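[1] Got a sequence here, can you build the structure:
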Amino acid sequence: MASLLPETLFEIVGEGPAPSKDYYQLLVTRSQVIFRWWKISLRSEYRSAKPGETKESHENFLENSHLQVQIALIFGARILDYVFHLCEGKFDFLERLSDNLLLNIISYLDLEDIASLSQTSRRFSKLCISDKLWEPIVQSACDNITPEMRALAEDMGWRQMFFANKLQLQRQLRKRKESQESERDSQV
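    Got it, this is the predicted structure:
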């Protein structure tokens, strides 16, 4: 399964912690961890500083505490943990799936399961409230979606429309129709 992975498993760039303006790149490939840095300074002693690079095999990285500390300081403990997992061969294949494929999979879940999934990560939270997921759910639950209902759903969001009761929807449609009529009357 690991052979299906791209050559670059992970890449992140960032600026060092304040007051430093140094620039860093962390790249994890199938076989190496590559850490690059560029000194950015107005001080004369650093003007001629050349970019640096450290390359370690996955095994050597797991033993290199100095490099681990640098990565944690610049990119944070979560990134360091993620790089550790990659170096140990623990790949998160679910994270590598496209949003469209995940939305297709999520669309087969029950509503309770969608609510539970939305609490697992930021990415799943965004996917579980997206209109791309809820529009087909609403369309499968409704026999007939009028153009007015579609316009209302695009304004208020398909998820909110799904959970609104009929009375609320009728009220919203009536308000929308009245405001459109008053706009037409004011233009005439």
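
[2] C-alpha only now, for contacts and for neighbours.
    Fine.

[3] Check whether Val13 really touches Ile34, as I assumed.
    No: contact criterion CA atoms under 8 Å: Val13 and Ile34 do not qualify, at 11.7 Å.

[4] for comparison, sequence B:
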Amino acid sequence: MASLLPETLFEARGQAPAPSKDFYQVLVTRKEVIFRWWKISLRSEFRETKPGELRESHDDFLDDPSLQIQIAIVFGGSTLEHIFNMCRGNFDFLVRLPDAVLLYIVSYLDLEDIARLSQVSHRFETLCNSDKLWEMIVQNLTGKITPEMSSLANEVGWKQFFFTNKLQLQLQLHRRRQTARGSTSDDQLSD
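    Purely as a prediction, here's the structure:
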């Protein structure tokens, strides 16, 4: 599973709380935590200040409360907690999976679980509302999708197609057939 991890695990950039204008960056790689800062000041004594960088191994970071406090001040407690988890080796491999694999897994969840999962992050919201997912769900439940059903689902959206009751679907399919017959008759009349 470690092979799924990129070299840079996490990156955040931000400005220190007011009145400071200083900029900061924190990077977490597989082996270390890198904290960088850029002092921004109009005061003459700080004009010549060069950007700074502090590099610590994961273990050293876990034992360095002063750096932890700086990160919490600039980036917030949730970011600090996230960095702690990475330094302790607690990675969320689920979010690193490709969309196709996640869609396959999600397609077997219960509807209530899909609704909850869509609230986890923007990525999962996008996946849980995607036409591809709902097409897979319809395919899993029905087994066979006719070209006519597929055409209607592509027109209205697969999620809408799934949640439309059977009578409404039959009515919509009937209307499509009537429209198709009407346009065929019109074509024959014009010939």
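
[5] picking up where we left off before, and Val13 and Ile34 of structure 1? Which one has more around it.
    Ile34 (18 against 15; other CA atoms under 10 Å).

[6] what kind of secondary structure is that one in?
    Per DSSP: H, G, I helix; E, B strand; the rest coil, the local secondary structure of Ile34 of structure 1 is strand.

[7] Next up, the contacts around it.
    Neighbour list for Ile34 of structure 1: 25-28, 53-56 [criterion: CA atoms under 8 Å, 6 or more residues apart in numbering].

[8] again, only using 6 Å
    For Ile34 of structure 1, the contact set (CA atoms under 6 Å, 6 or more residues apart in numbering) comprises 26-27, 54-55.

[9] With adjacent residues omitted, what lies nearest to it?
    Nearest non-adjacent residue to Ile34 of structure 1, counting by CA to CA, 6 or more residues apart in numbering: Lys55, 4.5 Å away.

[10] Likewise for Lys31 of structure 2?
    Using CA to CA, 6+ apart, the closest residue to Lys31 of structure 2 is Ser57 (5.9 Å).

[11] Any idea how many residues pack against the one you found?
    Using other CA under 10 Å, the number of residues around Ser57 of structure 2 comes to 16.

[12] Looks like it contacts Thr29 (just checking).
    No: applying CA atoms under 6 Å as the test, Ser57 of structure 2 and Thr29 come out as separate, 9.4 Å apart.

[13] which residue is nearest the middle of structure 2?
    Centroid check for structure 2 by CA atoms, centre = their mean gives Arg123 as the closest residue, at 1.9 Å.

[14] if I've got this straight, that one is in a strand?
    No: under three-state DSSP, Arg123 of structure 2 falls outside any strand and is assigned helix.

[15] in structure 2, which spans are helices?
    58-62, 65-75, 77-87, 99-106, 111-117, 122-128, 131-142, 147-156, 158-163, 166-190 (DSSP state H).
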